[in-house]
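Student: Need a 3D model of the sequence below.
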Amino acid sequence: MRYRADIDGLRAVAVAGVVLYHARVPWVQGGFAGVDVFFVISGYLIAGLFAAERARTGTVDLAAFARRRVRRLLPLLLLVLAVSLPVAAAVLLPQQLKDFGQAAGAAPLFAANLLFWHESGYFAATAAGKPLLHLWSLGVEGQFYLLAPLLLWRRAGLLAAGLLSLAAAVWAARALPEAGFYLTPFRLWEFLAGAALASWTLPRLPRAAGAAGLAMILATFAGFDGGMAWPGAAALLPVAGAALVIGAGGAPLLAAPPLVRLGQLSYGLYLWHWPVFVFFALRWPEAPWPLAAPGLLALSLALAWGSWHLVERPAARGAGGRLLPAAGLALVAAGVGLHLSGGLPARLPAEARAVLAQARVSSTPCHDRLDAAQAAAGARCVIGAPGVEPDLALIGDSHADHLGPALDRALAARGRAAVVYTGSWCAPVPGFGSAAPGRGPGCAALMQAAWAQVLADPKLRTVIAAAQWGNVTDGTRGDLPAVAYGSAALAASVPAANARALEAALQAFAPRLRAAGRQVLLPMPVPEFAAPVPDSLARLAWTGTATGVATGTATATLPPLDEAARNGAAAAVLRRFAAAAGARTVPVRDLFCAPGAARCRVRAADGAPLWRDASHLTPAGAAPVVARLMEIVDAGTATTGDHHDHLSLRQPPDTDRARVHLYR
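Tutor: Purely as a prediction, here's the structure:
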C-alpha cells in the first residue's frame, strides 16, 4: 500500500481538533470528533494492508499483523504510563490515584474503554481528574484489530456489520449514551467506513469532494459540543467528511510539509497532551488557563517530537521488541498495585486524610431499598425512634436521602419516626421520571406507589419531599448526557422542555395534595459546586492550593455553581406548585451562603466538610437543613410560602448511618 502524505495531513487535522478541544479553545468545542476521524483513517489503512497482502500472497499473516500493531502502539504507550506513574503519585488524591492505577493496568491490555464505560462519561466534570481517560480510544482501536480479520474478509460482511453498527450507535446515543461512546460495537461503523474505501475499487473522487469533506470536519469541530448525543447520527458528518477526503486523495493542502510532520507526531501528541493538561491543572489549579495553555501545548509537542525520534521510529524497526512483554507486565502490575493499595493514602498529611474520611457517603439504609411493587404492597423502611409509629414521610432522590442520617437523629431525640421512600434519580412526583437507562427508569412507578401509601395513611401528617431538582430541569447533573423527563421530547432546549413537563406533572398533582390536607415541606436546592468539595479541601491541606478555596482559621468557602442557571427554572416551578398545593418551600441556601455572597461555607468549625461530593451534604451539612425543617414541623405550621428563619450551622453527633428499625 503506497504512502499518502495527505493522510498524515488528515491525521494532523484530527489530532489538532482533539488537542485544541482539550485545551479549552472556545471555537473548537467539537474537536473531540477528531477521534472519529482517526477511526476512519485506521479502518482505511488496515483494510488496505489486508487487501495488499492478500493480493500479493493470497492470504494475510495475522501473527505478523499483530506484531506490527503491537510494535506501533505499545512502546510509546508504555513510556507515557511509566512517566505518568510517579507524577500521578505526587499529584493525585488517593481515590484518583486508585482509579489511575486501574486505568494504567487496563491500558496495555487495550481495555481502558471497558473500564471508563463503568465510570463517568467522557464529557464529565470528573473527567478532568483522570489523566488516562483519553486511552479509551486505544482500547477501541485494539479491539478493532482483533475483529478486523473477520470483518474485513468479505465485503458483504463488512457492509452488513457497518450498517448494523451505525444503527446501534444511533440508538445507543440516546438510550445507552455511555456504552454508545465507549464500546467498540457502537464504533465499528466508523472504522468500516474507512475500510470500505480500501475494499472496493472506486474511482477517485473529484478534488472538490475532498475540500467539502475537510469543510465538514472543520464544521464539526467549530459547531458541535460535548452536550450532543455522540456518536449518533451527528457523527456521520465528520465520518463522511473523512471518507470524502480519503476518497478524493492527494489534497495539496493536507500534503503540506508542516501538516505532514504534525500528522507523523499525532500518536505521540495524542498520548502526551492529556496527562500534561490534567496534571498541571490539578497541581496548579489557580493558574490562569489561557496563559498556561500555550506552554502546555508546546511541552506536549516537544514530548511528541522527542518520543517519535527516540521511541516510535526505533520501535518500528524492531528495536526493543523483546522487552515489551516484560515492560507491559510490569506496568500492569504497578497499576494493579496502586489500585489495591487504595491510592497510597499514607502520602497525604493527617488533616487531608481526615477530610476525605469524614466525607464518605452517609446514607440511610432505606435508600434504593424499595421498588414500586414492594411500596405498593405496603413495605416500609422507617427511621427515627424505635417502636414508634411514623408520623412523617421522606420522599425523593439522593438529595432527600442525604438528609436522612441527620433526620434520623433529630426524630429519635423527639421520640418520633419517619417512613422513607427514596431512590436514585427519583423526583418526588407521582408517575413522573425518565425512562433512560441509569436514570431511575423505575422512579415514576415508585413515586406513584409511595405517594399513594403516604396519602392513604392519616397518621403521616408531614411530608418532606426533596430532590436535586436541577437534574430534572436540566435533564442532567452536569456530567452525563441530557435526557428527557415526563412527556418532554429531548430537543435542542432540554431544560425548557423538562421544566414544562415537571410543571405539568406537579400542577396535575396539586389538587389531590391540597385536598389531602398534609403539611408538605419542599426544601429548596442546596448549593452545588464544580468539583467535589472534599477533594478541594484535602488538596488544600496537602499542597496549600485548591481551586477557588478561601480559608479562615477553621472554615473554608468555595464559589458555587450559578444558582439561577442551575436551579432558577426549578425554583419557579416549585413555588407555583407550593401555592397551588398548599405546600411550603423551605430555602436552605442562606444556611451556607451569606445573602448576595459569591461564596458558600463548605467546612464546619471543627474542620468537617459539609458536602461529601459536589452536591450531596454530609450529616454535618444536613444538620442545619434538618433543624430548619424540624422547627417548622415542631411548630405545626402549614402556611404556604418560603420559610426564612436563620439557624446557626452546627456539627451534630456522629450520624453516619441511620437506624432502620422497621421494614415490613
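
Student: okay, CA-based contacts and neighbour counts for the rest of this
Tutor: Will do.

Student: Contact partners for residue 131?
Tutor: By CA atoms under 8 Å, 6 or more residues apart in numbering, residue 131 lies in contact with 100, 274-276, 278-279.

Student: Which of these ranks first by neighbour count?
Tutor: Among the contacts of residue 131, the one with the most neighbours (other CA atoms under 10 Å) is residue 100, at 27 neighbours.

Student: A strand includes that one, no?
Tutor: No: looking at residue 100 with DSSP: H, G, I helix; E, B strand; the rest coil, it is helix, so not inside a strand.

Student: Verify the contact between it and residue 337 for me.
Tutor: No: judged on CA atoms under 8 Å, residue 100 makes no contact with residue 337 at a distance of 10.9 Å.

Student: re earlier: residue 242: which of the contacts of residue 131 is nearest?
Tutor: residue 274 (23.7 Å; CA to CA).

Student: what's the helix or strand containing the closest one packed up against?
Tutor: Assessed by DSSP states H and E, residue 274 sits inside helix 266-283. The contact analysis (3 or more CA pairs under 8 Å, 6 or more residues apart in numbering; DSSP states H and E) places helix 266-283 against helix 5-22, helix 62-91, helix 289-307.

Student: Quick one: work out the angle between the shortest one and helix 289-307.
Tutor: With axes from the mean of the first three to the mean of the last three CA atoms, to 10 degrees as the basis, helix 5-22 and helix 289-307 are set at 140 degrees to each other.

Student: Show me what the next helix-or-strand element following helix 5-22 is packed against.
Tutor: Using DSSP H and E, the helix or strand that follows helix 5-22 towards the C-terminus is helix 34-57. Judged by 3+ CA pairs under 8 Å, 6+ apart, the packing partners of helix 34-57 are helix 5-22, helix 136-151, helix 188-199, helix 236-248.

Student: next up, for comparison:
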Amino acid sequence: MPTTRFRRDVQGLRAIAVLAVVVEHTAGSPVGGWLGVDVFFVVSGFLITGGLFRQLRDDGSVRLTTFWWRRLWRLAPAFLLVTAATLALSAWLTPGAFRADATAAAASLVSVSNWYFARIGTDYFAALGPTSAFRHTWSLGVEEQFYAVWPLVVALVAVAVRSRRGVRSVRAVLTTLLVVVVATSLVSAWSSSASDPSVAYFSTTTRAWEIGAGALVACTTDGRRVPARVARVLWSVGVVLVVLGLVSITAAVPAPAPAGLLPVLGTCAVLVGGTVRGTGLPVLENRVTDGIGAISYVLYLWHFPVLVFLTVLAPSATWTSIPIALLLAHATHRLVEEPLRYGLRQRVRARPRPPQRSLAYASAAAAVALAVGVVAVRPVPEPVQLGPVTASGAVRAVQEHLGTALAATTWSGLPRDLQAREDSHTLPRACGSIVDRPAIEDCTFGPATAPHTLVVAGDSLAATWLDALVPWAAEHLPGWRLVAVPTDGCPAIDLPLRGLRPQCASASASALRTIQELRPDVVLLTSKLEDPFGLDGTLRAATEHEFADGTERFAETLRSSTGRLVHLLPPPGGADLRTCRSPFGTPLACVTRTSASWRERAATIHAMAARHGDGIVDSSPLVARDGLTTAVVDGVPVRSDRVHLSRGYAGSVRAALGQLLQQGVPQLR
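Tutor: All right, here's what the predicted structure looks like:
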C-alpha cells in the first residue's frame, strides 16, 4: 500500500515515544524512555521522505518553497508560544538562569540548539550549570536541519536523474545515497559515543543514521507491498523491540550508538509492516494513542519547561508536570495548531463543533489552576536541626556561619540577577585549563628560588581551591612556592574512562612531568568523588573496588616524586543556586545532604592514605555542617554550579582551609 494513507500505527509510535520521554524525564522510569527521541527521528525521516516522493509522483517535481513554508507554518506557531512563555517564567522564577535560557532560546529559534548544547557540554564548568528549560529543543534542531537539507537533496537528484530515467531511478539513487549516509553516520556515532559522548549525543552527523533509516524505509517501500504474513511478523517484532529498548536500555549504554539500535530497528520494522493495511494491533491503534499522537509535538514542547519550573516551585510535586503538560498541549493543539494548520477560513466554513474549542479553553484553565494549586499547597521544608559546633578557630567560625545559613528562612544580601557562570579563565583558576593552558611560570606563585615547593594537582575541583590556597600560602608559608598543575575535567584516577576529554592524556602527562622535575616537598591532590565513572568499551560504571584500585594506581605515580602526598578531599556537592532559589521559596529549598557516594569514596581515600602514610585533609567542614550543605552563606554563593566552589566563597574560607592544612600536614606548620 502506498504511503499516502493515514497510518494510525505511526500516530501510535509518536504517542509511545513522547510518553516514554515525558515520564522518564519526570519519574526516571522507564530507564530507556529518553530513547523515545530516537523513535521520533525514524518516524520523521519516513514521513518527510514519503511526502517528498508523493509530491514527485503527483507533480513531477519537488516544490521546495512550498515544502519549507508548510513545515514552518506547522511547527513555528506552537514553538514561538512555548518559547515566549518559557522565557517569561525563566525571568520570573529562575532569574539566575535567564541569561543562559535566553541564549538557548536564540539557538533554538535558528534551529541549532543541538550544536549549542554540544558546545557547552564540552566546557566542563558550563556543563555543570542548571538544567536549561530549552534543553529538550536539541532534537528539534536536528530534525529542522534535516528538513532544510534533505528536500534540497531530493530535488537536486530528481532534476539530475528523472528527466532521463524516471521516478524509479530517482528512488534507486536516493536509496544508494541513504545506505552510504546511514552506514557512515552509524560508524561515526558508535565511535564517538564512547570517545566524546556529549558531542555524539547532540550532533546532527551522529544522529543522521536514525533519520536516514526512516527515509530508507520510505524509499524502499514507496508504492510497494510486503507479503501480509511477513508484514504482521515485522510489525509485531518491531513493537517488541521498541518497548524492549525503552524499558531496558539505561543511560550507561553509550548513545546514540549502540543505545539507539533497538528502538531504531523496531521502529523501522513497524513502518515496513504497517504498509499492509490490517497488520496493526490495538497497542498502537486505539483512541488514546490517536489523541496523544496528535498532540505529541506540543506535548514534547511543553513538558520540559513545565518540569523545570515545577522542580523549582514544588520539588516534591514534580509528578504534576505530566497532567499540566497534557492539558497545555491539548489547549495549544486546539487553539493554535489546528486553526493555523488548516486555515481559519476553512475552519469557519466547516463550522467546527463548539465543544472542541470549549474543551481547549477548559484544558488551559485546568492546567493553570493545577499549577497554581501545586504552588499554593507545596510542602514547607522542615527547619534544619543542628548539633553543637565542635571545631575551633577559623573552622569554628565557618561552622557557625554555616549553621546560620542552614537555618535561614529569608533571602538577604544576594543580588536578584546571578551570573549564569563564573569566569574560570583568569589566574589562578585558569591554571586548570587543558585547552589554553598557561605557562608553568604563570602558575608558580611565590619566590621561584624558595627552598620548599607545594604542588596543587588534580581536576577542576583542585583548581577551585586555588582562589583560597594562593593568597593563604603567600601570607602563611614564607619560604614556599606554590605550583598549580590541575587538569580540568580529568579526574585523578587511573581507569580507562568513557568520555574522557581528548586532551586529558597529554595534560595529565605534562602535570606528572612537572611534578617529577620539581620533586616538591608536598603534593596536594584533589579530585571528584561523586560522579559516576563510566568505563570505556563497556556499558557500565566502575565498581567501588575498581574506583579504589584506579585511585591507588594514580596516587602511586605521585608518591615517588614527592616528599609527602596529601589527599585534600573535595567539598561535597550541593544545590545549584540558580535553580533552587525562587521568589516563592526560602533558602531551605537549597539545603541538601552529603551524598552517599561522597561518603563511601571519602572512606576509600582515608583507608588508602592510612595504608601508605599519606596525609589527608577533609574540606567538608568548610561547606557542610552535620552532613548538610546550602547554597548561600553570608550573602555569598557557595558554588558556581553544583560542585565547584565560587571564587568569592573559596576566598572567604581560606583561613579555615589553612587551619585544616596545618592540622593535617606537619610540613606546612
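
Student: ok, which stretches of the stretch 401-550 of structure 2 are strands?
Tutor: With DSSP state E, counting those that start in this stretch as the definition, the stretch 401-550 of structure 2 shows strands at residue ranges 444-445, 452-458, 480-484, 522-526.

Student: just to revisit the earlier point, so what touches the helix holding residue 274 of structure 1?
Tutor: 11-12, 15, 18-19, 22-23, 76-77, 80, 84, 87-88, 91-92, 128-132, 134-135, 287, 296-297, 300-301, 303-305, 307-308, 545.

Student: Residue 532 of structure 1 matches what in structure 2?
Tutor: Applying TM-score structural alignment, one finds that residue 532 of structure 1 aligns to residue 576 in structure 2.

Student: quick one: its match and residue 128 touch, right?
Tutor: No: counting by CA under 8 Å, residue 576 of structure 2 stays clear of residue 128, with 9.1 Å between them.

Student: So for these two, which residues contact both of them?
Tutor: Contacts common to residue 576 of structure 2 and residue 128, judged by CA under 8 Å, 6+ apart, are 641-642.

Student: Looking at the two, which is more packed in?
Tutor: Using other CA under 10 Å, the more surrounded residue of residue 576 of structure 2 and residue 128 is residue 576, with 24 against 17.

Student: Quick check: the more buried one vs residue 400 of structure 2, distance?
Tutor: Distance of residue 576 of structure 2 to residue 400 of structure 2, given as CA to CA, to the nearest Å: 22 Å.

Student: on that earlier part again, report the contact partners of the match of residue 532 of structure 1.
Tutor: By CA under 8 Å, 6+ apart, the neighbours of residue 576 of structure 2 are 129-130, 590, 631, 639-642.

Student: With residue 253 of structure 1 instead?
Tutor: Residue 253 of structure 1 touches 6, 9, counting by CA under 8 Å, 6+ apart.

Student: Show me what residue 71 of structure 1 lines up with in structure 2.
Tutor: Using TM-score structural alignment, residue 71 of structure 1 sits opposite residue 73 in structure 2.

Student: what's the helix or strand for the nearest residue to its match once chain neighbours are set aside?
Tutor: Leaving aside its chain neighbours, residue 73 of structure 2 sits nearest to residue 341 (6.9 Å; criterion: CA to CA, 6 or more residues apart in numbering). For residue 341 of structure 2, the host element (DSSP H and E) is helix 338-342.

Student: same deal with residue 565 of structure 2?
Tutor: Using DSSP H and E, the element containing residue 565 of structure 2 is strand 564-569.

Student: so how much does that strand differ from structure 1 once superposed?
Tutor: For strand 564-569 of structure 2, the mean deviation from structure 1 after alignment is 2.0 Å (mean CA distance after the TM-score superposition for structure 1).

Student: From the chain's centroid, how far away is the helix or strand following that strand?
Tutor: Using DSSP H and E, the helix or strand that directly follows strand 564-569 of structure 2 along the chain is helix 577-580. Its chain's average C-alpha position is 16 Å from that of helix 577-580 of structure 2, according to CA atoms, centre = their mean, to the nearest Å.

Student: Stretch 62-77 of structure 1 now?
Tutor: 31 Å.

Student: Now it: buried residues?
Tutor: 70-77 (16 or more other CA atoms under 10 Å).

Student: coming back round to it: can the strands of the stretch 401-550 of structure 2 go into a markdown table with extra columns for distance to residue 285 of structure 2 and mean neighbour count?
Tutor: Compiled in a markdown table, these are given as follows (distance: least, CA to CA, whole Å; neighbours: other CA atoms under 10 Å):
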| stretch | distance to residue 285 of structure 2 | mean neighbour count |
| --- | --- | --- |
| strand 444-445 | 68 | 20 |
| strand 452-458 | 56 | 25 |
| strand 480-484 | 63 | 25 |
| strand 522-526 | 56 | 24 |
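
Student: For residue 183 of structure 2, which of the ones you listed is the nearest?
Tutor: strand 452-458 (39.9 Å).

Student: List of residues touching that closest one?
Tutor: 462, 479-488, 490-492, 511, 515, 518, 520-527.

Student: How about residue 10 of structure 1: what's its closest non-neighbour residue?
Tutor: Using CA to CA, 6+ apart, the nearest residue to residue 10 of structure 1 is residue 254, at 6.3 Å.

Student: any idea how far residue 204 of structure 1 is from the one you found?
Tutor: 16 Å.

Student: of these two, who's got more company?
Tutor: residue 254 (23 against 13).

Student: and the more buried one, helix, strand or coil?
Tutor: For residue 254 of structure 1, the assignment made with three-state DSSP gives coil.

Student: For residue 49 of structure 1, see how far away it is.
Tutor: 22 Å.

Student: Also residue 4 of structure 1?
Tutor: With CA to CA as the criterion, residue 4 of structure 1 and residue 49 of structure 1 are 13 Å apart.

Student: Between these two, tell me which one has more neighbours.
Tutor: residue 49 (17 against 14).
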